[in-house]
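J.: sequence-free structure coming up:
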């Protein structure tokens, strides 16, 4: 959207993005080393007053080690509901981003925004002084700041979201294809423009962030004719517009514990038993609660991802999908950080070279046309769910079969929704 933007200093800048010097350890103005570990990893924590958000914002940046004159690119990481204003969860070792992404990438990690869904609000959320414009910040103000201070180009970047920010990462990319050529989403919820979405998102905002006006304050009353709920529904957007020119990668766990999660639980339990045995009952109760809540959240993301894959595959959209075991937590999301980083970097390289990487996508996705052309119907969706690859892990495959059966039984009720979405 913006070939020319205003940097924080007010000077006009154009998105070229040539590196000036190899100096990832030079603190930029307004930036600090938050911890010794951050300094060792070259992660700067930078703060300034954001016009888009109406408040001070903090963004962590791991600059690249590019040679002078080389083109700079950024990978933007959006945090989830557990975000804090002090640091991004993506900067922590458990996420694996800093350790696994190429040193040629500038890693960009905004902080804060818990419950704000990384989107443009119509009115101020509960407790805020103004309506945050997160998409404007991510697509305009932040790229301008990064270009001015870190030489990061304003084209051919990646945007990555997890949980709360998974769908917004895709939406922001769809709205700004000149800025983002790769969108990566973990454990998100993609069919939001329906009564379930209207109910679930505000309830999550209330319970996790104390935001009580999300139903109407974020995208407008969903029953009003000028609301933005459809615009921010990934499923509806992908089914009603030409195929995007970008790479979209979507992944989810199935809600069951991954090996890494089981090992972590066992190690923690052994430590408690050895050092504080009196705390074991409380630990077990807390762990059970975490497993149940995380499993429920990830199961919902799993179901949403299955529906999205079935619908996009039915119309031939080359979206990549990844399935695994795991709950709704950073142990699961960071488990394949190395492979994830390589896939995003390869997609960025391909976009820069003007080539396609669709041959590396999930075997369940076979692009058949550049634009949605096949009719979207519950029958088509059920068929696509039933034909997902047998190479999926057994628990995932069982859940797919269950979802396919459920879709078939609900077909008469879903038909109007799918027909409306495809108009």
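T.: Noted; the coordinates are in hand. Being a predicted model, the structure only gives us computed values, none of them experimental.

J.: Could you use CA atoms for every contact and neighbour count after this?
T.: OK.

J.: Just the buried positions in stretch 124-141, please.
T.: 124-126, 130-141 (16 or more other Cα atoms under 10 Å).

J.: Pick the one among those residues closest to residue 198.
T.: residue 125 (16.1 Å; Cα to Cα).

J.: measure residue 405 to residue 379 for me?
T.: 11 Å (Cα to Cα, to the nearest Å).

J.: Actually, residue 129.
T.: Taking Cα to Cα, one finds residue 129 at 47 Å from residue 379.

J.: just residue 251 next, same as before
T.: 24 Å.

J.: So between these two, which is more surrounded?
T.: residue 251 (21 against 18; other Cα atoms under 10 Å).

J.: Looks to me like that one is in a strand.
T.: Yes. With DSSP: H, G, I helix; E, B strand; the rest coil as the criterion, residue 251 is part of a strand.

J.: so it touches residue 323, yeah?
T.: Yes. Judged on Cα atoms under 8 Å, residue 251 makes contact with residue 323 at a distance of 5.7 Å.

J.: What's the local residue count around residue 171?
T.: Using other Cα under 10 Å: residue 171 sits among 21 other residues.

J.: Buried residues of the host helix or strand of it, list them for me.
T.: Per DSSP states H and E, residue 171 falls inside helix 166-175. The neighbour-count check on helix 166-175 (16+ other Cα under 10 Å) flags 166-174 as buried.

J.: repeat for stretch 81-95
T.: So for stretch 81-95, counting by 16+ other Cα under 10 Å, buried means 81, 83-84, 86-91, 94-95.

J.: just to revisit the earlier point, looking at the buried residues of stretch 124-141, spot the one nearest residue 306.
T.: residue 135 (26.2 Å).

J.: OK, contacts around the closest one?
T.: For residue 135, the contact set (Cα atoms under 8 Å, 6 or more residues apart in numbering) comprises 118-120, 172.

J.: Could I have the buried ones of the residues you listed as PyMOL selection syntax?
T.: Selection of buried members from these for PyMOL, criterion 16+ other Cα under 10 Å:
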select buried, resi 118+119+120+172
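
J.: Which pair in the contacts of residue 135 has the greatest spatial separation?
T.: 120 and 172 (10.2 Å).

J.: do you know how far residue 46 is from residue 128?
T.: 22 Å.

J.: and here's the other structure:
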């Protein structure tokens, strides 16, 4: 349904990524140019015992430049949805920032799992994103050391979680249409649904619901860790935009497209409630945050694409780049 609104959350269950027990060292295996200022890197991850594909968009101008890590939603496809559906390459084509996009993290919460999962395999994404990947990619890009991280949906939760659990690593964080609690009933439900949507067993993630790991990954409870980080949050109410309705009308299957719209409405309504909860906690702690609630919008890539420029204005300022026009 190429003409229909494309959800960040669908129902495909991937095969578990194969593990190579001999992969005990992390390093860059190959580098390929696939377009103007765009490269694809294959990186051996000792933590996950497999090769992780990473796309890089090199920024404009003469370096060194800051780095933006941009996380995908639950799909975890071979190419990040930000590139295949969210038009990130086009948006950043004239920006003086290097953008790093991972792929293959379907249903993983971009976290380190307690146990290997029969459907989702071995996941050590927090280790990869904070310890293994940055030295490799930032050395290759000759980064200036300024970093930001952003994501949508599952990637929004992960971006906030990584910034909260690693204070000072990122100058700024942006969460678009995410859920940031994990220990309360709403956050536990969202996490369970996210993992289960890809066939995973959520108890392999952080253990049973009473495990301290559920609390340790809760960015509402751990919001103090975000102090000093520039924060952007956004969500919509789940109402279709004009662009969403046009896409439905132009879809080869209007019935199927309307089904996607219904799912997108529910997901975005949940994200709005989650965003309000984190924003309120940051307010209680007197931690500054920029929050934008859109009057319309669902959990679709068309809406995420529209949200990216608003998030970028906040991220760019924190990275010391000129304010976008």
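T.: Ah, there it is. What you see is a predicted model, and the numbers here were worked out from it, not measured in a lab.

J.: Kindly provide the distance from the residue lying closest to residue 151 of structure 2 once chain neighbours are set aside to residue 109 of structure 2.
T.: Computed as Cα to Cα, 6 or more residues apart in numbering, the closest residue to residue 151 of structure 2 that is not its neighbour in sequence is residue 71, at 4.4 Å. Counting by Cα to Cα, the gap from residue 71 of structure 2 to residue 109 of structure 2 is 10 Å.

J.: circling back to that earlier point, would you mind giving the buried residues of helix 166-175 of structure 1 as JSON lines with distance to residue 352 of structure 1 added?
T.: Formatted as JSON lines, the buried residues of helix 166-175 of structure 1 follow (distance: Cα to Cα, whole Å):
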{"residue": "166", "distance to residue 352 of structure 1": "24"}
{"residue": "167", "distance to residue 352 of structure 1": "24"}
{"residue": "168", "distance to residue 352 of structure 1": "23"}
{"residue": "169", "distance to residue 352 of structure 1": "20"}
{"residue": "170", "distance to residue 352 of structure 1": "19"}
{"residue": "171", "distance to residue 352 of structure 1": "21"}
{"residue": "172", "distance to residue 352 of structure 1": "19"}
{"residue": "173", "distance to residue 352 of structure 1": "16"}
{"residue": "174", "distance to residue 352 of structure 1": "18"}
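
J.: quick one: which of the residues you listed is nearest to residue 414 of structure 1?
T.: Closest to residue 414 of structure 1, out of all of those and judged by Cα to Cα, is residue 167, at 21.6 Å.

J.: so who does that closest one touch?
T.: With Cα under 8 Å, 6+ apart, residue 167 of structure 1 has these contacts: 161, 185, 188-190, 232-234.

J.: give me that answer again for 10 Å
T.: 117-119, 160-161, 173, 183-192, 232-235, 250 (Cα atoms under 10 Å, 6 or more residues apart in numbering).

J.: which residue in structure 2 lines up with it?
T.: Mapped onto structure 2 by TM-score structural alignment, residue 167 of structure 1 lines up with residue 157.

J.: And the helix or strand that contains residue 266 of structure 1, what does it pack against?
T.: Taking DSSP H and E as the definition, one finds residue 266 of structure 1 inside helix 259-275. In this structure, helix 259-275 of structure 1 packs against helix 280-314, helix 330-333, with contacts taken as 3 or more Cα pairs under 10 Å, 6 or more residues apart in numbering; DSSP states H and E.

J.: Compare these and give me the one nearest residue 343 of structure 1.
T.: Once those are compared by Cα to Cα, helix 330-333 is nearest, at 14.7 Å.

J.: Assign a three-state SS to the aligned residue in structure 1 for residue 116 of structure 2, would you?
T.: Aligned counterpart of residue 116 of structure 2 in structure 1: residue 124 (TM-score structural alignment). The assignment at residue 124 of structure 1 comes out as coil when based on three-state DSSP.

J.: Next: residue 185 of structure 1.
T.: Residue 185 of structure 1 ends up strand, using three-state DSSP.

J.: Can you name the residues that contact it?
T.: Taking Cα under 10 Å, 6+ apart, one finds 78, 159-170, 248-252, 321 in contact with residue 185 of structure 1.

J.: ok, now residue 12 of structure 1?
T.: Residue 12 of structure 1 touches 4-6, 144, 148, counting by Cα under 10 Å, 6+ apart.

J.: And residue 122 of structure 1, by the same measure?
T.: Taking Cα under 10 Å, 6+ apart, one finds 130-133, 214, 216-220, 227-228 in contact with residue 122 of structure 1.

J.: Go again with 6 Å.
T.: The neighbours of residue 122 of structure 1, taking Cα atoms under 6 Å, 6 or more residues apart in numbering as the test, are 217-218.

J.: Can you tell me how far it is from residue 274 of structure 1?
T.: 53 Å.

J.: aligned partner of the residue nearest to residue 151 of structure 2 in structure 1?
T.: So, by TM-score structural alignment, residue 71 of structure 2 is matched to residue 78.

J.: I figured that match hits residue 161, correct?
T.: Yes. If you go by Cα atoms under 6 Å, residue 78 of structure 1 and residue 161 touch, sitting 4.8 Å apart.

J.: Of the two, which one has the most company?
T.: When residue 78 of structure 1 is set against residue 161 and neighbours are counted by other Cα under 10 Å, the residue ahead is residue 78, at 29 against 24.

J.: Could you measure from that one over to residue 227 of structure 1?
T.: Per Cα to Cα, residue 78 of structure 1 is found 24 Å from residue 227 of structure 1.

J.: cool, residue 184 of structure 1 as well?
T.: Taking Cα to Cα, one finds residue 184 of structure 1 at 26 Å from residue 227 of structure 1.

J.: of those two, who's got more company?
T.: residue 184 (25 against 16).

J.: Compute the distance between that one and residue 334 of structure 1, please.
T.: 13 Å.

J.: Provide a list of residues in contact with the residue nearest to the spatial centre of structure 2.
T.: By Cα atoms, centre = their mean, the mean C-alpha position of structure 2 lies nearest to residue 155, the distance being 2.1 Å. Residues near residue 155 of structure 2 by Cα under 6 Å, 6+ apart: 71-73.

J.: Just the residues you listed: which are in strands?
T.: residue 71 (DSSP state E).

J.: export the contacts of residue 155 of structure 2 to JSON lines and tack on distance to residue 261 of structure 2?
T.: Listed next are the contacts of residue 155 of structure 2 as JSON lines, based on distance: Cα to Cα, whole Å:
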{"residue": "71", "distance to residue 261 of structure 2": "23"}
{"residue": "72", "distance to residue 261 of structure 2": "20"}
{"residue": "73", "distance to residue 261 of structure 2": "17"}
